[in-house]
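Asks: how does the following fold in three dimensions:
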Amino acid sequence: MRLAANWLPISPELTREVARRAERAGLWGLGIGDSPHYGELYAACADALAVTSTLTVLTSVTNPVTRHVSVHASAARTFGSERFVVGMGRGDSAVRTFGLDPAPLPVLEAALTELRAAVPDVRLQVAASGPRATALAGRCADGVIGGAGRDLPALRGLRDTAAAAHGGPVELWASVRLAVAGDESDVPALRTRMLPRAISASRFNFAGTFDGKNVPAAMRETLTERYAGYDFAWHGRSGANPVATMFADRPDIEDYLLDRFAVVGTVDTCRDRLAELDPVVDGVFLSLLFEDAVEQLDMIGDLAGAL
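Replies: Prediction:
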């Protein structure tokens, strides 16, 4: 099972250091997010590729709304297919922050088809959480970045839907938030810091529909109600912020979202929980606490060698 760290480009210097450490840790790849709160996506991809020799660099993920397909094609031509992958979705925080709407699925499919025609050897992945987007990925891409967290039945559903649309197996990647603790006593604080990141991941997965997503019925009404007030200004940020308190009166939901969308624990605990995904997925994107990414990657090296 391959592992890729997910990173948001806080600065060029940090991007280069994170890329070096990801490669040193034995990770297969480094996914770089496309967010208006951080640095420029393709400049960050260039930084990561320039300081590594084996690491695969991916956009995880970009969209066809804020960047024209010609921009994606130019990047794909520049970086080549040996160590570069375009991951694309409909657009989430990157578009909503500017008051724009995510791309309709036909627009996303047209962009992927046009990109493939312009750069035939480009490798493509699609971020998907529901059956329609997953089927699109099966038709148009080489892989699916599943939004189901660690839920095995939901991941199997994504895998089977993509394969049916493709006419054969399609790569499936899980996406989880990861915080490795140096000691068991550090775990409660890390879970608190990771909570808003897990909530952000759940909103992406659940806000459209619960169909095929294996969500407890008793939680669905509350989830839908709270997602309606989600503040995109705080999307993806850890620690104390408005997203962190969305379910403060429902600790059962907080625990459910943390356990489904995040892995927090010692090296041994994290290794065991990630290993549970191995029979279903080809790889896992590990979205780190970005402010601790350099230190976390040194500990993640212990995970990578055993998975």
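
Asks: C-alpha from now on. contacts and neighbour counts both.
Replies: Fine.

Asks: show me what contacts the residue nearest the centre of the chain?
Replies: Geometric centre of the chain, nearest residue: S175, 4.7 Å, by Cα atoms, centre = their mean. Residues near S175 by Cα atoms under 8 Å, 6 or more residues apart in numbering: 145-150, 261, 284-287.

Asks: next up, for comparison:
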Amino acid sequence: MVAGGLRLHGSWSSTGGQTDKSATDMAAIGRRWEEEGFDYVPYGDTTFRDCYVCLGAIAASTTRVALGTYVTNPATRSPLVTAQAIASVDEISGGRAFLGIGMGNSANAINGMPRATPETLRGALRIINSAFRRAREHEPWPDGIEIDEGVNAFEWIKRRVPILVAARAAKGQRIAAEMADGLMLRAGDVPHERLATVIQRVLNWRAEGPRAGDPFEIQILDSAFIGDPEKGRRYLGSPTATRARAMNPDEPGLDPALREQILEYQRRYEFGLHGSSLTKSNIELLYELEIADYMFDRFAFIGDEKAMVARFEELETMGVTATHAPEPWREGAGAVARYRERHPLDPAAEPTPLRPQPHLL
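Replies: Next comes the predicted model:
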């Protein structure tokens, strides 16, 4: 179900959010998304059920979709423990796992911990890849991956799990380009008018770095809705609220009055309701502080089918390889079908790390 290079994530906001779903629910949703033609099933590592337990349940109930963390971090989980957990999910799924990792946000705040530094993230990627190095006996191994022979190597590994770095700032994006298999960007973390420039900068770093020539993913974690704007706000309230919580209030050029409103929102944000679409306290707080219009304009896309197709085409032109399916899926499926008619998959296209490839599991 790949179209013109763009693959599709399912969106949790249409299901009531991850906070409100059990591991059993996750398995059923993952199976449904696979049947509907989605390509990725991501799962967050924050206030929800344990991400690896849920991913294991999804892996056991599906056969095709790629699945992974969305995202974890090296501060709240040890890199070796993370490597062991995602490799176990990969084994259960038959080689369909990926690891989304960044410097942390909500999980760190909930645990009273600072975000990881770029240096810590670099070190974590080196440790995780080193733990996977026995995969060199079973599959081609990119030359540019840094290995520490002093790190314990898992004897049972047959596949190096692809790593995607989530980063909104240049230091993290450079780590993705130099050390990982892809970059995750949330729509709105970079103002849309600057997105193409940022992506090109990352691709240039990739081309100049130690892993030049290796396949590379660019994933835009989008919130999109087809239909009435007010209904769209109801659907996309949860992801918009969570992204507003993670916004940098010291972003250059931000209006000082807006900065104070954002800081107040982040102080009053209820982490127990993080990612919930059913309990709307955080969403209502956006309206109370009069920043809802700004946040929906920045972090959500609401339009008709024609506009959604144009957005897909624009993202693909920028070099994006994956994004979220629009909601609600009944209306969104039409936009996806129209896009895929106009941009069919090129069978000769260069594979990305997450496209199905032969392996020895």
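
Asks: could I get the TM-score for this pair?
Replies: The TM-score (TM-score structural alignment, normalised by the length of structure 1) is 0.81; 292 aligned residues with a Cα RMSD of 3.1 Å.

Asks: returning to that earlier point: who wins on neighbours among the contacts of S175 of structure 1?
Replies: A148 (30 neighbours; other Cα atoms under 10 Å).

Asks: ok, the aligned partner of the residue nearest to the centre of structure 1 in structure 2 to G104 of structure 2 distance?
Replies: Following TM-score structural alignment, the counterpart assigned to S175 of structure 1 within structure 2 is L221. As judged by Cα to Cα, to the nearest Å, L221 of structure 2 and G104 of structure 2 stand 16 Å apart.

Asks: same thing with R168 of structure 2?
Replies: Distance from R168 of structure 2 to G104 of structure 2, by Cα to Cα: 11 Å.

Asks: swap in E119 of structure 2?
Replies: Distance from E119 of structure 2 to G104 of structure 2, by Cα to Cα: 13 Å.

Asks: which one of R168 and G104 of structure 2 is surrounded by more residues?
Replies: Taking neighbours as other Cα under 10 Å, R168 of structure 2 and G104 compare with G104 leading, 25 against 20.

Asks: what sits against the alignment partner in structure 1 of the more buried one?
Replies: Residue pairing (TM-score structural alignment): G104 of structure 2 is matched to G91 of structure 1. Counting by Cα under 8 Å, 6+ apart, G91 of structure 1 makes contact with 62-65, 101-103.

Asks: what's the ChimeraX line that selects buried ones from those residues?
Replies: Applying 16 or more other Cα atoms under 10 Å to those, the buried members can be selected in ChimeraX as follows:
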select :62,63,64,65,102,103
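
Asks: can I get the contacts of G91 of structure 1 in JSON lines with distance to W28 of structure 1 and secondary structure?
Replies: Shown next, in JSON lines, are those (distance: Cα to Cα, whole Å; DSSP: H, G, I helix; E, B strand; the rest coil):
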{"residue": "T62", "distance to W28 of structure 1": "20", "secondary structure": "strand"}
{"residue": "N63", "distance to W28 of structure 1": "23", "secondary structure": "coil"}
{"residue": "P64", "distance to W28 of structure 1": "26", "secondary structure": "coil"}
{"residue": "V65", "distance to W28 of structure 1": "29", "secondary structure": "coil"}
{"residue": "D101", "distance to W28 of structure 1": "33", "secondary structure": "coil"}
{"residue": "P102", "distance to W28 of structure 1": "29", "secondary structure": "coil"}
{"residue": "A103", "distance to W28 of structure 1": "30", "secondary structure": "coil"}
